[in-house]
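Undergrad: give me coordinates for this.
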Amino acid sequence: MALGPRLDLRQSQSLVMTPQLRQAIKLLQSSNMEVSAFVEEELERNPLLERDEGAERPTAADERPPDAPAPEPLDSHAAATSDAIPAEGAAPLDADWDNVYDAEGTGGLGAGGRGGSADFSDDLAGIEEMADARVSLREHLGAQIRLTFHDARERLIAAQMLAMVDAAGRLPVTDAAIATAMGCEEALVAGVRARMQRLDPVGMFAQNLRECLAVQLAELNRLDPCMEALLDNLEMLARRDLRGLMRVCGVDSEDLADMIGELKRLDPKPGANWDAAPPPAVVPDVIMRRLENGDWAVELNPETLPRVLVNRGFHARAVVGSKSKDDKSFLAEKLQSATWLVKSLEQRANTILKVAAEIVRRQDAFFRHGVGHLRPLILRDVAETVSMHESTVSRVTANKHVATPRGIFELKYFFTTAIAGTAGGESHSAEAIRFRIREMITAEDPEDILSDDAIVERLRKEGVDIARRTVAKYREALRIPSSVQRKREKAVPA
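TA: I've put the predicted structure just below:
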């Protein structure tokens, strides 16, 4: 066979990851907050995109025929006894607010001053911003230090401690180390630390957990010898060795329960939650509600749907006015990008709605009867029904939430592994099994603590074929201690 160059023409199909396709995939797996931020960036970059504000509803004044006389204003008694709702632009209670303070010609608020107009919308628009911003923990402590310490040396030491304290409120540095670094007496540093530990929040600047709790108990006048013995043996409390603690502290079970209750009311990390930002509110992407016939209605949340339009009129005018080839190329590129974004957002919304509707259909028993009736579900089950790939369903359910009559859940929550049933029976959801384990342990008799083997036997009687190590894994995931620890804990009345 002769060797040499030649030309062949072949046809083949392949999926090319274009920038537009990557953008669509990214939008599909992004949360509603991320999509909104992305759309805002595109609105700034692309002049052909505009926000769809929607048609404004006409007011009562707009709906009145132009030749109709304006309604006469009511006085206060007529307004109070009338069933009619005044129009938005109607003058309230016959008052001439623009001249209320100008009756004596003093040029009051009605002469252009703030508050002379009857429209207070400008004042109320930023009412949520009128609350004082919360000061940081260091600013709060710094103000107390300036009021507490008047000696220059003590204030300098206090400022050094404030700079070294961690986010939890601990100062894991010895007084000797601070004294050596600052060239002063250790007793002076110890005295400053003792006074700073009583600042608000109480318990800051402690070296360890025991000292932090001791300072808070001393502030409450509850640091007696028995409580000090309990603080010296916190590791026994962690092991729930309550009988050993009663022996060490010299108290009975009732007193020990009271002492443990007092420790639970203390703050082990007094500085941890001060500067913590409030968790962001979860805005559901899908809303479901029950219809009158008992079925479920699933719809997209309009608040999470960014509405954008392609301004084709502006594009047409710009094309006519463009003269250079670069301008026309720029407009064509922006038109293609804007059109693709609108289609991607529409496809994203339809895909989310389709997948969410299928999840609701399959988990109907959960929404009607609770988590104990959650069915096992995998991505393949939904993907085959909605004619999508498993990866697409995975992206759709990521970072998406649904508002249900039982609360707000992430769509990923409804996908759980299956636990086989006994004797070839129906399989069970792993989440439902974890819920059942928690129920059994919560309702167990303090005199008959359930071991993992006992839980396995009960579950098998209920038709669940589960191994002991699986029960132990689920129990640890629920942060439930072992039967030995629970028996020690419940040996002392709460």
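Undergrad: use CA for all of it now, contacts and neighbours both
TA: OK.
Undergrad: residue contacts, residue 215?
TA: 197-198, 202-203 (C-alpha atoms under 8 Å, 6 or more residues apart in numbering).
Undergrad: repeat that for 6 Å
TA: Counting by C-alpha atoms under 6 Å, 6 or more residues apart in numbering, residue 215 touches residue 203.
Undergrad: quick one: it from residue 235, how far?
TA: For residue 215, the distance to residue 235 equals 19 Å [C-alpha to C-alpha, to the nearest Å].
Undergrad: how about residue 138?
TA: According to C-alpha to C-alpha, residue 138 stands 32 Å off from residue 235.
Undergrad: neighbour count winner among the two?
TA: residue 138 (16 against 11; other C-alpha atoms under 10 Å).
Undergrad: check which helix or strand the residue nearest to the more buried one when sequence neighbours are not counted maps to.
TA: Spatial nearest neighbour of residue 138, chain neighbours left out: residue 162 (7.1 Å); criterion: C-alpha to C-alpha, 6 or more residues apart in numbering. Assessed by DSSP states H and E, residue 162 sits inside helix 152-164.
Undergrad: pull the distance from the helix or strand that that helix is followed by to the chain's centre.
TA: Beyond helix 152-164 on the C-terminal side, the first helix or strand identified by DSSP H and E is helix 175-182. In terms of C-alpha atoms, centre = their mean, to the nearest Å, the centre of helix 175-182 is found 43 Å from the chain centre.
Undergrad: and this one, please, so the two structures can be compared:
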Amino acid sequence: MQIQRPAMMQEQKLKLSPQMLQGIQILAMPLQDLQARIQEELEVNPALEVVEERKTVSIDEFSGKSGDYEAFENTSDPGNIGDYTTSYGGYDDEASEAKRKFMEGAIARPESLQDHLIWQLRLQPLPDEFFQIGELLIRNLDGNGFHREDPLELVPEEMHPALRQVMSIIQGFEPQGTCTANYQDSLLVQARLSEEVVPSSVIPILEHHLELLEKGRLKEIARQLKVPEHQIERSLEFIQTLTPFPGREYSATSPQYVIPDLMITQKDGEFVIILNDEEIPVLGVNAFFDEVLQSQGDQKEVKQFVTSKIRDARWFIQTLQQRNKTLLKVAKAIVEFQRDFFLRGPKYIVPLTLRDIAGEIGVHEATVSRLTNGKYVHTDFGLFELKYFFSNAVAGTNAKGIQYSKEGVKAILKEILDSEQGGTLSDQKLADLLKKRGVSIARRTVAKYRKELDISSSYDRP
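TA: Modelled structure (predicted):
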């Protein structure tokens, strides 16, 4: 028989305080998220205030301004951090306000694909049951107009005949071809609904020979269908008038804009690292709270509340300063390791690990990982995510045993493909040319890198 007895155990656990958790979260935030986080903190902490509201400015303007602000106590303005100086400039407040009002007035929510289809569904003389099924089908469509989930799983089995009827009705709505499984299904629906004269070979081509059509093998299609080649050419002309992704016309997805956190450029033979904090307001502690603390010092509850809010405000400001300092340290270390990239371009990027940067600036690898994720840097060679500069090594084959990074190899590969003869080179030919340049990788690796560069195979390239 087992007997349970109380026992004392000693163990160690790592617990994060709310302040530490806040610091980790802010460290990982790109500028867009950080702006929202600052606004949240301003709303919940009355002791925190905006000392200076900076105006939004393009990175080109930002890099051309000068005039330093000194860092002062109890504010988030980093001023001079280490060996780097942030830059600011003056702006026309009246013009900026007019532009803001114009932009706010111009913002309008575009009609989504679902809105457009449901509006047409309401015009149909359908019973309530059919309308409910139609709404389920429409809400199940993605931005292309295709089913997200199998539509047969949306309703019980006994309702499947009604579902198929409603699906057929929606497929005829504008734009035609939505409420389908994929682009092939959509093209078939559009061809069958077309009011134009449809060549007899169109449907067989879409059903069985679409892959051959994509590769331009018209003669082979004509041979298999036993029709003249000119008929296949007419079919191709008709198919090209159809829309493979009909829902995209009504896509309500907004473009995602990237705000660079840093700018690294050359000036007078030296690298200049600029922290883009123009997007972030300068924060400070509200002086009124200090006055309240002095005048109401004998009231315990008031004193506790005011002291707590001041402490939280100062901690938040300190966390922002620490984020900026660490970001500059990481940028400086990346420049030291990737000097050839910043001098000569992406082709010369070298292998680099998180451990290399972490060891250089004296932080944990996880800190570098959080800091570089989702943050971008504007360079003389374009806009890059900080993660771009970390790449595994690909062994070289020359006498010096030079190692190339994956991104460096991809840059060399793109250079070859962009040349006059590059469009006709197969993956094996590309692998052979890379080997002559001192990069030994397999044909399948070339194919993988080519796909990551969004470049078609030699068969599909013009």
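Undergrad: now the TM-score, please.
TA: Here the superposed chains carry a TM-score of 0.71, computed using TM-score structural alignment, normalised by the length of structure 2; 403 aligned residues with a C-alpha RMSD of 4.3 Å.
Undergrad: helix or strand right after the lengthiest helix in structure 1?
TA: Ordering each helix of structure 1 by length in residues (DSSP state H) puts helix 325-362 first. Using DSSP H and E, the helix or strand that follows helix 325-362 of structure 1 in sequence is helix 364-369.
Undergrad: any idea which residue sits dead centre in structure 2?
TA: Closest residue to the average C-alpha location of structure 2: residue 256 at 7.1 Å, with C-alpha atoms, centre = their mean.
Undergrad: would you map the strands across structure 2?
TA: 48-52, 80-81, 84-85, 262-267, 270-275, 282-285, 376-379, 382-385, 393-395, 403-405 (DSSP state E).
Undergrad: nearest to residue 192 of structure 2, out of those strands?
TA: strand 382-385 (46.1 Å; C-alpha to C-alpha).
Undergrad: so where in structure 1 does the closest one end up aligned?
TA: Residues 407-410 of structure 1 are where strand 382-385 of structure 2 lands when matched by TM-score structural alignment.
Undergrad: what are the buried residues along the matching stretch?
TA: Within stretch 407-410 of structure 1, the residues that count as buried by 16 or more other C-alpha atoms under 10 Å are residue 410.
Undergrad: post-alignment, it versus structure 2, mean distance?
TA: With mean C-alpha distance after the TM-score superposition for structure 1, stretch 407-410 of structure 1 departs from structure 2 by a mean of 1.8 Å once superposed.
Undergrad: got the contact list for that stretch?
TA: With C-alpha under 6 Å, 6+ apart, stretch 407-410 of structure 1 has contacts from 400-402.
Undergrad: could those be laid out in CSV, adding neighbour count and distance to residue 34 of structure 1?
TA: Below are these laid out as CSV (neighbours: other C-alpha atoms under 10 Å; distance: C-alpha to C-alpha, whole Å):
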residue, neighbour count, distance to residue 34 of structure 1
400, 23, 11
401, 22, 14
402, 23, 17
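Undergrad: can you lay out these as a markdown table showing distance to residue 389 of structure 1?
TA: Shown next, in a markdown table, are those (distance: C-alpha to C-alpha, whole Å):
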| residue | distance to residue 389 of structure 1 |
| --- | --- |
| 400 | 18 |
| 401 | 20 |
| 402 | 21 |
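Undergrad: between the residues you listed, which is nearest residue 134 of structure 1?
TA: Using C-alpha to C-alpha, these come closest to residue 134 of structure 1 at residue 401, 30.6 Å.
Undergrad: now the closest one: closest residue in space, sequence neighbours ignored.
TA: In this structure, residue 401 of structure 1 finds its nearest non-sequential neighbour in residue 410, 4.2 Å apart by C-alpha to C-alpha, 6+ apart.
Undergrad: what does residue 419 of structure 1 give?
TA: Nearest to residue 419 of structure 1 is residue 428, by C-alpha to C-alpha, 6+ apart, at 5.0 Å.
Undergrad: same question for residue 163 of structure 2.
TA: In space, and not counting its chain neighbours, residue 163 of structure 2 is closest to residue 133: 6.3 Å by C-alpha to C-alpha, 6+ apart.
Undergrad: that older thread, nearest to residue 321 of structure 2 among the strands of structure 2 would be which one?
TA: Minimum separation from residue 321 of structure 2 across the strands of structure 2 (C-alpha to C-alpha) falls at strand 80-81, 9.1 Å.
Undergrad: can you check which part of structure 1 that closest one sits on?
TA: Counting by TM-score structural alignment, strand 80-81 of structure 2 sits on no residues of structure 1.
Undergrad: check the gap between the residue nearest to residue 138 of structure 1 and residue 195 of structure 1 for me.
TA: Distance from residue 162 of structure 1 to residue 195 of structure 1, by C-alpha to C-alpha: 13 Å.
Undergrad: so between the two, which is more surrounded?
TA: residue 162 (21 against 14).
Undergrad: still on that earlier bit, what residue of structure 1 matches up with the residue nearest to the centre of structure 2?
TA: Aligned by TM-score structural alignment, residue 256 of structure 2 pairs with residue 280 of structure 1.
Undergrad: what residue in structure 1 is paired with residue 436 of structure 2?
TA: Using TM-score structural alignment, residue 436 of structure 2 pairs with residue 461 in structure 1.
Undergrad: measure its match to residue 25 of structure 1 for me?
TA: Between residue 461 of structure 1 and residue 25 of structure 1 the distance, using C-alpha to C-alpha, works out to 46 Å.
Undergrad: these two - which one has more neighbours?
TA: Neighbours per residue (other C-alpha under 10 Å) separate residue 461 of structure 1 from residue 25, with residue 25 holding more: 16 against 11.
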